[in-house]
Structure formats: structure tokens, C-alpha cells
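Trainee: need a structure here:
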Amino acid sequence: MFFETNETIILASASPRRKELLARLGVPFTVNASNADERPIENGEKPETYARALSSIKASAIYEDYPGTLVIGADTVVALDGKVFPKPKSAAQAVEFLQELSGQTHSVITGVTLLRDGAFTSFSSSTEVTFRKLDYALIQAYAATGDPLDKAGGYGIQTAGGLLVSEITGDYDNVVGLPISELADALRSRGLIWLKGDER
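Mentor: Coordinates of the predicted model:
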């Protein structure tokens, strides 16, 4: 890729999807997954605020052990009419989630936090996803694959879960787990990465 950096970058996520997306920038980074506990959403808290808060929690947990680095934390939530759908705890819960989302347009929101020198920068990106009207047999079959269990809302658009989707408005990468174009802009605007050939 055509970016360069002098930063030691850590991605505070175990998601292979986020790792693949961040690799598009072509700058070196390491993965150190955060084991920080995700807190539940508070009454009246907006999903966007919640996603940013979770990304900050993840970044902070890693930064404590690696001060002086640039830590990138991210967390994705699915929301419908203000209700947040986390990662389902079982196939049965995944079925419940997908039944609620069937035929509906929901928001996929990824919160991203950059933590460097003890200073936070957080933003969120939202994409609208519309599900087809799903029959129960299809929902059960997909839930039985186990694919929904590690994904917010109980589906992965980049896997067989994409068969549930009829329309998407916004950033596809954001639904996968990391709004890489917005992240690149945020890093460039802060001088943390730059185009090859740019004078420094």
C-alpha cells in the first residue's frame, strides 16, 4: 500500500476481519486482543455512544501495558429502534435476534478509538442494513452453523449471513467490523500515517 508510519501500532482486537481490513493500509502493526469486560448498555445511552465507549475500554486495557504506542480499539454493535443486539450467547438467542431483524432496516455501528500518549480520539461509523423477510427454516439453518456466535447482531455480512441481506446503505467495511476509510482519514489528519513520498 502507499502509506507509511513511524508509529508502533497495536490493534486491540482478536477479530480476523479487523486484522484483514487494517492490513489494507500496508503499515506494520501487531495484534494484542483486549480481554476487557464489555459493560452492558446504560439506560438512555445511544448506540453510537455505547460503541465508542466499548472501543475505548478495549484500547485502554492494552495501552496500560504498552505506553508510547498507538493503540486502535474497535467495537461493533447492531441496533434497531434503540435496542442493541450484542453477540448472541447461543444459537437459540441468534435465532431470536434474526427473527427480530427479519424484514427490518437496522444500524450497524462501529466505534473506533485511537489511544496515543494517553490521549483519546474516538469516532463512530454507522451503516444501514436491511434484511429480507426471512423464513424460520433459513434462520434456524444459519444459526446452526455457529457463524452468528462471534458477531454482533448474530450475523456476518461477509459470510453466509450475507444471504439474509437485501440492501445496504453506507460503508460495507464498517459492517464487517472496521470503517477502514474513515480510520485512514483519522490517522492521516493526525499525522500518524502519511502517503509515501509526502514530505515530513
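Trainee: all contacts plus neighbour counts: C-alpha atoms, from now on.
Mentor: Fine.
Trainee: Distance of the residue lying closest to A14 once chain neighbours are set aside relative to G153?
Mentor: Once flanking residues are discounted, A14 sits nearest to A33: 4.8 Å by Cα to Cα, 6 or more residues apart in numbering. Relative to G153, A33 is positioned 21 Å away (Cα to Cα, to the nearest Å).
Trainee: please give me the structure for this one as well, since I'd like to look at both together:
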Amino acid sequence: MLHSISEKFNIILASGSPRRQQFFKDLNIPFSVQLFDVEEIYPDNLNREQITNYLAELKSVPFNEILRPNDLVITSDTIVWFENKALGKPKTKEEALAILTSLSGNFHEVITSVSFKTQDKTHTLHDSTKVFFKTLTTDEIEFYIDNYKPYDKAGSYGIQEWIGYIGVEKIEGDYFNVMGLPVNKVYHYLKNLL
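Mentor: Below is the predicted model:
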């Protein structure tokens, strides 16, 4: 359905996430991957989707000087929003353990922003999904961290992995958004560009 978008745009996905790359393959959208190292620092006064919007757009800045007329670069950022603060990716097992222990028996929001940048404009959209976790035991959390090493995941977990199977009681919103891309919104935005 969206294959013809490649006739109009050269799509560059600026994401190292295998999950995001797979979504684009599954949508049958031709794309290339190009990455720049961007330090993901945002102003302290930002909240919720302001953070993910800012970071998604920040990741597109290195492309400013190299975009050609038909290039469309897509960048994205995901956070877990819990008790009025953003939880990013854990750096250590201890940090992952602390994050998952705090999420256990609670609900949190997963917020993802996606930015679409061409030579003349930038458009950013976002989505939010509520995730409800059952109460997890320390053994369950440690088993997950030891076996799945969730250090590349906001909030220290992947909903599509073991902990999602046994820990998530319900969600409100887009499941794929929790995996890192609001696929429905991305599809419809790209469709409207044709």
C-alpha cells in the first residue's frame, strides 16, 4: 500500500532499534537506516510528550545540512512516564531492578514521538499508552533482567518479551506504541503524504 511512497520520498529511518526497523519492513515501506550519535539531553522544564517531541526532533538536527529535496528522515523517541517523571533506559542491573520494582503493581504511561523531516518542514506526532503491571516478585524481575538484558529499553522492559507475558494485566491504547512506534499514526501520516 505504501510502497509507492518510495517514488515520492527517499525514506531514511534514523533509528538503531530493531523493533522500529521491523515495523517499517512489515508495513512494506522501503527505507534506509542512517544514524548519528546525539546526546539525549532535554531541558528540565519539559514534561511528558514535550520530552519525546524535543528528543525526536533533536535526533533529526544532524540531517539539516545533508537532506536532499526528496529525502524524508524519520526519528523517534520513547519514554516511560511514571509518577510525574520520565524513566529512560537503565545503565545497570541495579537501575533496571529499581525501575521495575517501582513499576510493579502500578500503572505507567509509555509515550512515543515520531518526527518527520524534509528540507522544508518538520512534523512531529506522539501517542500515549497506559500500561498496568501486576505485582512482580523480585525473583521474576531478576529472571527477566538476567535473561533479557533490557538495557536498550525505556522503563527497563519490552512488552513483547517474557515480562510482558507474565506481568502486564492490561493496556489502554496502542500496543505497538509501547514497543516504540505508534504504527497506526505513522502509517496514516505517510499515507496522507502520497
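Trainee: Run through who's touching the longest helix seen in the first structure.
Mentor: Counting by DSSP state H, the longest helix found in the first structure is helix 47-63. With contact meaning Cα atoms under 8 Å, 6 or more residues apart in numbering, helix 47-63 of the first structure is reached by 12-13, 32-36, 38-39, 41, 69, 71-77, 79, 82, 84, 109-115, 120, 122-124.
Trainee: quick one on the thing from earlier: which ones are touching the aligned residue in the second structure for the residue nearest to A14 of the first structure?
Mentor: A33 of the first structure maps onto L35 in the second structure, with residues paired by TM-score structural alignment. Going by Cα under 8 Å, 6+ apart, L35 of the second structure touches A14, S15, G16.
Trainee: Double-check that L35 of the second structure belongs to a helix.
Mentor: No - L35 of the second structure is assigned coil when assessed by DSSP: H, G, I helix; E, B strand; the rest coil, not a helix.
Trainee: element containing P88 of the first structure, please.
Mentor: Here P88 of the first structure sits in a region with no helix or strand, counting by DSSP states H and E.
Trainee: contacting residues around the aligned residue in the second structure for it?
Mentor: Using TM-score structural alignment as the criterion, P88 of the first structure maps onto P90 of the second structure. Counting by Cα under 8 Å, 6+ apart, P90 of the second structure makes contact with A96, P150, Y151, D152, K153, A154, G155, S156.
Trainee: Would you mind measuring from the closest residue to S128 of the second structure other than its chain neighbours to N184 of the second structure?
Mentor: Excluding the flanking residues, the one nearest S128 of the second structure by Cα to Cα, 6+ apart is I111, at 4.4 Å. Per Cα to Cα, I111 of the second structure is found 14 Å from N184 of the second structure.
Trainee: more crowded one of the two?
Mentor: Higher neighbour count among I111 of the second structure and N184: I111, with 28 against 11, using other Cα atoms under 10 Å.
Trainee: Assign a three-state SS to the more buried one, would you?
Mentor: Secondary structure of I111 of the second structure, per three-state DSSP, is strand.
Trainee: Quick one: map it onto the first structure.
Mentor: With TM-score structural alignment as the criterion, I111 of the second structure matches I109.
Trainee: How about A14 of the second structure?
Mentor: So, by TM-score structural alignment, A14 of the second structure is matched to A12.
Trainee: can you pull the contacts of its match?
Mentor: A12 of the first structure neighbours (Cα under 8 Å, 6+ apart): V31, N32, A33, S34, K58, A59, I62, V71, I72, G73, A74.
Trainee: how much space is there between the third one and Y63 of the first structure?
Mentor: To tie it back to what came earlier, the one meant is A33 of the first structure. Distance from A33 of the first structure to Y63 of the first structure, by Cα to Cα: 11 Å.
Trainee: one step back: return the distance of the match of A14 of the second structure relative to D65 of the first structure.
Mentor: From A12 of the first structure to D65 of the first structure the distance is 12 Å (Cα to Cα).
Trainee: and which of the contacts of L35 of the second structure is nearest Y144 of the second structure?
Mentor: Minimum distance to Y144 of the second structure across these is 22.5 Å, recorded for G16 (Cα to Cα).
Trainee: Tell me which helix or strand the closest one sits in.
Mentor: Going by DSSP H and E, G16 of the second structure is not in any helix or strand.
Trainee: what's the burial count for it?
Mentor: G16 of the second structure has 12 nearby residues by other Cα under 10 Å.
Trainee: Please report how far it lies from Q50 of the second structure.
Mentor: Taken as Cα to Cα, the span from G16 of the second structure to Q50 of the second structure is 22 Å.
Trainee: Please apply the same query to V110 of the second structure.
Mentor: 13 Å.
Trainee: so the residue lying farthest from the centre of the second structure, which of the three states?
Mentor: Distance from the C-alpha centroid of the second structure peaks at D139, with 27.4 Å (Cα atoms, centre = their mean). Under the three-state scheme (three-state DSSP), D139 of the second structure adopts helix.
Trainee: Great, nothing more from me.
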